[in-house]
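> Okay, predicted coordinates and the sequence, questions at the end:
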Amino acid sequence: MTSSALKTTALITGATAGLGAEFARQLAEQGHNVVLVARDRERLQARAHDLENNYSITAEVLSADLTEDAGVAAVVGRLSDVSRPVEILVNNAGIGLLHSFVKNDIADEKKHLKLHVETAMELSHAALKVMLERRAGRIINVASVAAFLPRGTYSAAKAWLVSFSRWANLEYARDGVKVTAICPGFTHTEFHDRMGMDKAAAPRWMWLQAESVVREGLADNLRGKAVSIPSKRYKILAAVARVLPSRVIAGPPRKAK
């Protein structure tokens, strides 16, 4: 078995639940050491313990609130540490807002925008500096199929991630760095529960499993794809969204539980 010192390291934000936890599990299963980033230190430590026991890797814990400048700075510091390089960055941390733009508090909207766009940009910037120097690295930005739909500021933020990833993959692929935006549809995680959404509002056929979303996304990133849309059903939806009028594809508003 490869010694821990020779293993590559993946840093995953929002790593205690949902897609973030599944990214951490699958990357650990592949033999990568992991740096787990989230706010809840106890949950991080429990997750790290499980991964170390199950996959014989090293799991580092970094407690940080990525909606706050201090939390972002802490993760930037870790990504900038050339003595402990991070070869894979997964920008997964995210939040959802249940109500329409004008009904949401503007402070919540600003926090939402910072986490999805500004934080992902800062972490990518820090990671790229080290990756380009080493001429190797992978960045995965967890976007959403909502990026292709007119669905408020969530769609707008995810559209930024998709556009950025397309450009960055094109710009830096020749220097050994692959950048991919993964765009899942509705996925069974804690995400919708935390935002208070009534999950029954979406039909059962639209729901994906986190394991398959992550597995397909990681494979697409390895292949150098700039955009990964897991499952045939959502590939079709994204293609249709490009040609249908916005009023048709906007869909019903979210409903609270």
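Nice, I can see it.
> CA only for contacts and neighbour counts going forward, please
OK.
> Strands of this protein, residue ranges please.
Along the chain, counting by DSSP state E, strands occupy 9-13, 33-38, 59-63, 88-91, 137-142, 177-182, 227-228.
> Adding distance to residue 254, write those out as JSON lines.
Compiled in JSON lines, these are given as follows (distance: least, Cα to Cα, whole Å):
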{"stretch": "strand 9-13", "distance to residue 254": "26"}
{"stretch": "strand 33-38", "distance to residue 254": "26"}
{"stretch": "strand 59-63", "distance to residue 254": "31"}
{"stretch": "strand 88-91", "distance to residue 254": "25"}
{"stretch": "strand 137-142", "distance to residue 254": "21"}
{"stretch": "strand 177-182", "distance to residue 254": "22"}
{"stretch": "strand 227-228", "distance to residue 254": "25"}
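> quick one, helices of the stretch 101-250 of the chain?
Under the criterion DSSP state H, counting those that start in this stretch, the stretch 101-250 of the chain carries helices at the ranges 106-113, 120-134, 152-172, 191-194, 210-222, 232-241, 246-249.
> hey, which of the strands of the chain is tucked in deepest?
Mean neighbour count (mean count of other Cα atoms under 10 Å) peaks for strand 177-182 among the strands of the chain, with a mean of 28.
> For stretch 155-175, give me every contacting residue.
Applying Cα atoms under 8 Å, 6 or more residues apart in numbering, the contact partners of stretch 155-175 are 113, 116-117, 132, 135-136, 141-144, 146-150, 177-181, 224-227.
> Correction: the previous question concerned stretch 244-257.
Stretch 244-257 is contacted from outside by 98-99, 149-151, 196-199, 201, 241, using Cα under 8 Å, 6+ apart.
> Comparison target, given below:
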Amino acid sequence: MTEQAATPAGTTALITGASAGIGAEFARQLAGQGHNVVLVARDTARLQATAQQLKNRYGVRAEVLSADLADDAGVAVVVARLTDPARPVDILVNNAGMGLLRPFEENDIAEEARHLRLHVETAMRLTHAALQGMLSRRSGRIINVASVAAFLPRGSYSAAKAWLVSFSRSSNLAYSRRGVNVTAVCPGFTHTEFHDRMGMDKSVTPRWLWLQAERVVREGLADNANGKAVSIPTKRYKLLTAAARILPPRLVAGPPRRGK
């Protein structure tokens, strides 16, 4: 039996940051498994184009929610969708995020606060909203897209992703026995628009460290389905994160980010 054939009819996945990159790949793979999708991001036109592609290719329903998830009103829109009892959401992917190129002390503190809110508070609020229905149905899946940076001393981005990893671990421990798997997916450097939007010079990162979004998502979905609290796609990054736990912080921090 194929994975798509095994998917219950009418299940719905909500993906934030779904207009590009890892979020769009989650939408494609989940739609390919037969799930209807709710796509959330700020860029309405890109969301609509992605939704139409998924409808045409996979024959699923694809809903668009345009929302800024660093804004109260935007979060409220998604919370309302997650808690609508008439339209249950079975899978939540908290993927929306941003990066800051400069060191912490050089960034505007308002941008740092927005960065923290998007990665931590928004993910927390959406997870809390999704859990209400999932726990009552004793069925659900939540994926928080973190990063291998969670295991490295790399400024406020690492700190925010470390929170996501710890939160996912504790949530999976608490809720997996009640039918809800929670997983922090921790990719390494991945070919998406993320680093380009930051204005980062990607040439400083060795080619062998770069991953494809398709593999990151495929392994993350499999680990979540198997009940793992933390997913680190590929053997190379599993080894690197294991080494980071025992090596001195100065050796694993890596080179500073550099603009183009």
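All right, it came through fine. Given the structure is predicted, the values throughout are model-derived calculations rather than measurements.
> TM-score of the superposed pair?
The TM-score (TM-score structural alignment, normalised by the length of structure 1) is 0.98; 256 aligned residues with a Cα RMSD of 1.3 Å.
> picking that back up, closest to residue 41 of structure 1 out of the helices of the stretch 101-250 of structure 1?
helix 191-194 (18.2 Å; Cα to Cα).
> Trace that closest one over to structure 2 and give me the residue numbers.
Helix 191-194 of structure 1 corresponds to residues 194-197 in structure 2, going by TM-score structural alignment.
> Check stretch 45-62 of structure 1 too.
Going by TM-score structural alignment: stretch 45-62 of structure 1 matches residues 48-65.
> Can you mark which positions in the matching stretch are buried?
48, 50-52, 54-55, 58, 60-65 (16 or more other Cα atoms under 10 Å).
> same question, stretch 1-10 of structure 1
8-10.
> And for stretch 77-90 of structure 1?
In stretch 77-90 of structure 1, counting by 16+ other Cα under 10 Å, buried: 78-80, 85-90.
> Now flag whichever of those is closest to residue 235 of structure 1.
residue 90 (21.8 Å).
> That closest one -> structure 2?
Using TM-score structural alignment, residue 90 of structure 1 sits opposite residue 93 in structure 2.
> will you turn the helices of the stretch 101-250 of structure 1 into JSON lines that also has distance to residue 68 of structure 1 and mean neighbour count?
Listed next are these as JSON lines, based on distance: least, Cα to Cα, whole Å; neighbours: other Cα atoms under 10 Å:
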{"stretch": "helix 106-113", "distance to residue 68 of structure 1": "8", "mean neighbour count": "15"}
{"stretch": "helix 120-134", "distance to residue 68 of structure 1": "12", "mean neighbour count": "19"}
{"stretch": "helix 152-172", "distance to residue 68 of structure 1": "18", "mean neighbour count": "19"}
{"stretch": "helix 191-194", "distance to residue 68 of structure 1": "19", "mean neighbour count": "15"}
{"stretch": "helix 210-222", "distance to residue 68 of structure 1": "27", "mean neighbour count": "18"}
{"stretch": "helix 232-241", "distance to residue 68 of structure 1": "33", "mean neighbour count": "14"}
{"stretch": "helix 246-249", "distance to residue 68 of structure 1": "34", "mean neighbour count": "13"}
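> now those helices as TSV including distance to residue 19 of structure 1?
Below are the helices of the stretch 101-250 of structure 1 laid out as TSV (distance: least, Cα to Cα, whole Å):
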stretch	distance to residue 19 of structure 1
helix 106-113	18
helix 120-134	16
helix 152-172	16
helix 191-194	9
helix 210-222	6
helix 232-241	17
helix 246-249	25
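> so which of those comes closest to residue 21 of structure 1?
Using Cα to Cα as the measure, helix 210-222 is the one of the helices of the stretch 101-250 of structure 1 that comes nearest residue 21 of structure 1, at 9.3 Å.
> Widest-spaced pair of the buried residues of stretch 77-90 of structure 1?
Farthest pair in the buried residues of stretch 77-90 of structure 1 (Cα to Cα) is 80 and 90. Separation: 15.1 Å.
> that older thread, please pick the buried ones from the contacts of stretch 244-257 of structure 1.
98-99, 149-151, 196-197, 199, 241.
> I'd like to know how far residue 111 of structure 1 sits from residue 255 of structure 1.
Going from residue 111 of structure 1 to residue 255 of structure 1 by Cα to Cα, to the nearest Å gives 22 Å.
> Check residue 81 of structure 1 too.
Taking Cα to Cα, one finds residue 81 of structure 1 at 44 Å from residue 255 of structure 1.
> rewinding a little: so which of the strands of structure 1 gets nearest residue 105 of structure 1?
Comparing those under Cα to Cα, the one sitting nearest is strand 33-38, at 23.6 Å.
> which residues are contacting that closest one?
Contacts of strand 33-38 of structure 1 (Cα under 8 Å, 6+ apart): 4, 7-16, 24, 27-28, 44, 48, 57-66, 93.
> again with stretch 83-90 of structure 2
Contacts of stretch 83-90 of structure 2 (Cα under 8 Å, 6+ apart): 11-14, 81-82, 129-130, 132-134, 139-141.
> make it 7 Å
With Cα atoms under 7 Å, 6 or more residues apart in numbering as the test, stretch 83-90 of structure 2 has contacts from 11-14, 82, 129-130, 133-134, 140-141.
> Structure 1: which residue goes with residue 181 of structure 2?
Checking TM-score structural alignment: residue 181 of structure 2 goes with residue 178.
> Let me see the contact set for that match.
By Cα under 7 Å, 6+ apart, the neighbours of residue 178 of structure 1 are 137-139, 169, 221, 224.
> 6 Å instead, please
138, 169, 224 (Cα atoms under 6 Å, 6 or more residues apart in numbering).
> possible to save those residues as TSV with distance to residue 32 of structure 1?
What follows is the contacts of residue 178 of structure 1, written out as TSV (distance: Cα to Cα, whole Å):
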residue	distance to residue 32 of structure 1
138	13
169	22
224	19
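> In structure 2, which of those residues still touch?
Here is what carries over to structure 2 from the contacts of residue 178 of structure 1, by both residues aligned by TM-score structural alignment, their matches' Cα atoms under 6 Å: 138, 169, 224.
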